[in-house]
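Engineer: dropping the sequence and predicted coords here.
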Amino acid sequence: MRETLGAEDPSLEVTDLDAATAAPGDLSTLASPSLFGEPRLIRVGGVERLSEAFLNEALRYVESPADGATVVLRHAGGVRGKKLLDAVRGGAGGGIEVPCAEVKRDADRSAFASGEFRAAGRRVAPGALRVLVSAFQGDLAELASACQQLIADTTGDIRESTVQTYYAGRMETDAFAVADAALAGRAGEALVLLRHAIDSGADPVPIVAALAMKLRSMAKVLDAKGPAARIASEHGMAPWQIDRARRDAQGWETAGIGRAIVFAAETDERVKGAARDPEYAVERLVRFIAARGGAG
């Protein structure tokens, strides 16, 4: 939508609005014609969490939309906001519904983020893309906002160090740093990173999840032959993820990966309530993985 409207008029004004926190009058103000009459695109996220005030204002707006303004309502599912959705589905204000399948695969999330940078004419390093996608596994709108922040606040190529600088506090980012060190057999470094992450408030659950995900990716590629693109399409992954999994799997044997995957599953149960000390459970897993699935 942004690209289409921007191609029609480069002076397009793009604004993001959160339906859950928007103040009364925000939508009408943003949609009002500007002094020079530039077209406006208002992207409203979190409609599934909308406030009562926003609901009432939006219902009034769709009955009489502003000229030159395009409003995109993003609804992630659920019954909240149904009255507004029904109004749009009914054609109020010329509105239409565009169903969007939920993006679940990392390959699709990676392609989405890559597209954000490409549209802005910016290059992003594969490592930076991996860290960014890993850091925003939840709401796709959050991933989009993170991409736009990097585009707006930086110049030149987007590198892994750039992403780490901006989003080092994301739990998933910390989790993958621990995983990378452990899988490479650097037990000491992995344990130091683990302790730093936990001391910074990271939850053991996403750390275990990151380790398990990487192990599963390694299992898929360890004995796979052929180009990364073909293997990626078979497993719903991006080619760079295949290349990374192959590097992670260097020095591993199939049996060791199998044992580590089982250990990770058991640790997942422990950190979710089956163990008295979740942090110790993660430390045991990190040591086990750093020993290539041995008895560490």
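Structural biologist: Looks like it came in fine.
Engineer: going forward, measure contacts and count neighbours with C-alpha atoms only.
Structural biologist: Fine.
Engineer: now for the helix or strand where Val72 lies, which elements pack on it?
Structural biologist: Mapping Val72 onto the secondary structure by DSSP states H and E places it in strand 69-73. On a contact count with 3 or more C-alpha pairs under 8 Å, 6 or more residues apart in numbering; DSSP states H and E, strand 69-73 meets strand 40-45.
Engineer: contacting residues for Ile242?
Structural biologist: Ser217, Val221, Ala228, Ile231, Ala232 (C-alpha atoms under 8 Å, 6 or more residues apart in numbering).
Engineer: residues of the strand or helix carrying the fourth one that come out buried?
Structural biologist: Secondary-structure assignment from DSSP H and E places Ile231 in helix 228-235. Neighbour-count burial for helix 228-235 flags Ala228, Ile231, Ala232 (criterion: 16 or more other C-alpha atoms under 10 Å).
Engineer: using JSON lines, lay out these together with distance to Gly294.
Structural biologist: Converted to JSON lines, the buried residues of helix 228-235 look like this (distance: C-alpha to C-alpha, whole Å):
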{"residue": "Ala228", "distance to Gly294": "29"}
{"residue": "Ile231", "distance to Gly294": "28"}
{"residue": "Ala232", "distance to Gly294": "29"}
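Engineer: alright, now check it against this:
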Amino acid sequence: MAAGPAPAPLHLVLGEDEFLTERATMGVVSAVRAATPAGEDPPVVSRLGGPEVTAAQLFELLSPSLFGEARIVVITGAAELGKDAVAAVLDAARDLPAETVLIVQHTGGGRAKTLAADLRKAGAEEHATGKITRHTEVMGFVRSEFRGLNVRVAPEACEALVEAVGTDLRSLASACDQLVADTGGKVDVEAVRRYHSGVVGVSGFTVAERAVVGDVAGAIEALEWAMHTGVPHVVLADALADAVNSLALVGTQRGVAPGDLARQGLPPWKVKKVQAQTRFWSIDTLGTALQVVSRLNGEVKGMAEDTSYALERAVRQVGTLAASA
């Protein structure tokens, strides 16, 4: 089999998400191995990193090999490397030995924060692995997973999968792969519900949907379970804001055709559901709810000392507003 095109020798995997970081790293490793000429041994993979790593250890690992074998060196936890270790990585990055590929995992912060920028200047190929928290980002991740599996999946099925599985990317990636394998690529809402009907989990969308129809007790119960199972507070706040903003879009344009609403940013499959929810709302209560979710957005991003309390208060307020309309 012919070898693939030679990958870049220097890679910067930049971001805080552990799953995406490892996936990007293994993607580079796989590409390097695929480019190995027929008849040659695949490169050896070595990992080293963290705050206790010394410059001497890095120098030994990154020095030219006496036997000239192909190597892949992965530096983990690069954001916490010491000054001498950072210098050793940069010296190697600027003049990598032949047959050596260097992959540096960096969060973008830490005591070695400037290393990321220096690696860019050295010509590193960058792989973004920042945390995905917003609803639109999670949905985009799910869609890209299905595209990578050569399957087209409707938005409502992607939404159903996130509602069933939650926002953990590793779990979502596994669920996408399993669904495609088990259904032969025919993934729809019914298939998602059939395969995940036994999943015990609550997403931010569950909380939001109960709140915007006035089910205060149900929304608080779902919120408590979501927080207990580790759903990020930013995700919960974003889901509530998305629900209220969708209601505002539809509720202030009663009678507008679904197609026209879709052109304003609301997916066609979602219009009917939101139109049904608008019966719980008036223009005045929607205006108040928009203020509630706007304040919550700031609170979960650092303005509140207790984000759990801020979330519960906002969910109660939205649910009460819906119940009073």
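Structural biologist: The structure has been received and is ready for your questions. Source: prediction; values computed, not measured.
Engineer: need the TM-score between these chains.
Structural biologist: Here the TM-score for the pair of chains, by TM-score structural alignment, normalised by the length of the first structure, is 0.57; 264 aligned residues with a C-alpha RMSD of 5.6 Å.
Engineer: list the buried residues for the strand holding Val72 of the first structure?
Structural biologist: Ala69, Thr70, Val71, Val72, Leu73.
Engineer: likewise for stretch 237-254 of the second structure?
Structural biologist: 237-251.
Engineer: the residue nearest the centre of the first structure - nearest residue in space that isn't next to it in sequence?
Structural biologist: Centroid-nearest residue in the first structure, with C-alpha atoms, centre = their mean: Phe136, separated by 2.8 Å. Computed as C-alpha to C-alpha, 6 or more residues apart in numbering, the closest residue to Phe136 of the first structure that is not its neighbour in sequence is Leu143, at 5.5 Å.
Engineer: same deal with Val187 of the second structure?
Structural biologist: Of all residues not flanking Val187 of the second structure in the chain, Val153 sits nearest, at 6.1 Å (C-alpha to C-alpha, 6+ apart).
Engineer: how far away is that neighbour from Gly110 of the second structure?
Structural biologist: Using C-alpha to C-alpha, to the nearest Å, we find Val153 of the second structure at a distance of 39 Å from Gly110 of the second structure.
Engineer: the two - which one has more neighbours?
Structural biologist: Val153 (18 against 14; other C-alpha atoms under 10 Å).
Engineer: the more buried one in helix, strand or coil?
Structural biologist: State at Val153 of the second structure, reduced to three classes by DSSP: H, G, I helix; E, B strand; the rest coil: coil.
Engineer: need the buried residues of strand 69-73 of the first structure in JSON lines (columns: distance to Cys100 of the first structure).
Structural biologist: What follows is these, written out as JSON lines (distance: C-alpha to C-alpha, whole Å):
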{"residue": "Ala69", "distance to Cys100 of the first structure": "22"}
{"residue": "Thr70", "distance to Cys100 of the first structure": "18"}
{"residue": "Val71", "distance to Cys100 of the first structure": "17"}
{"residue": "Val72", "distance to Cys100 of the first structure": "13"}
{"residue": "Leu73", "distance to Cys100 of the first structure": "12"}
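Engineer: what sits up against the helix holding Ile231 of the first structure?
Structural biologist: With C-alpha under 8 Å, 6+ apart, helix 228-235 of the first structure has contacts from Lys220, Val221, Ala224, Ala238, Pro239, Trp240, Gln241, Ile242, Asp243.
Engineer: roughly how far does the fifth one sit from Ala245 of the first structure?
Structural biologist: Here Pro239 of the first structure is placed at a distance of 10 Å from Ala245 of the first structure (C-alpha to C-alpha).
Engineer: hey, where'd the strands end up in the second structure?
Structural biologist: 10-14, 44-49, 71-76, 100-106, 125-128 (DSSP state E).
Engineer: what residues are up against Leu30 of the first structure?
Structural biologist: Leu30 of the first structure is in contact with Thr15, Arg40, Ile42, counting by C-alpha under 8 Å, 6+ apart.
Engineer: on that earlier part again, the residue nearest to Phe136 of the first structure contacts Ala113, correct?
Structural biologist: Yes. Using C-alpha atoms under 8 Å, Leu143 of the first structure is in contact with Ala113, at 7.2 Å.
Engineer: now do Pro278 of the first structure against Ala212 of the first structure, distance only.
Structural biologist: Distance from Pro278 of the first structure to Ala212 of the first structure, by C-alpha to C-alpha: 16 Å.
Engineer: correction: the previous question concerned Ala275 of the first structure.
Structural biologist: 18 Å.
Engineer: and the helices in the stretch 151-296 of the first structure?
Structural biologist: Shown for the stretch 151-296 of the first structure, the helices assigned by DSSP state H, counting those that start in this stretch span residues 160-167, 171-183, 187-199, 204-221, 228-235, 239-248, 254-269, 278-290.
Engineer: what's the angle from the third one to helix 171-183?
Structural biologist: Compare the direction of helix 187-199 of the first structure with that of helix 171-183 by axes from the mean of the first three to the mean of the last three C-alpha atoms, to 10 degrees and you get 160 degrees.
Engineer: what about helix 187-199 of the first structure, how far off from the second structure?
Structural biologist: Its aligned residues in the second structure lie a mean 3.4 Å from helix 187-199 of the first structure after superposition (mean C-alpha distance after the TM-score superposition for the first structure).
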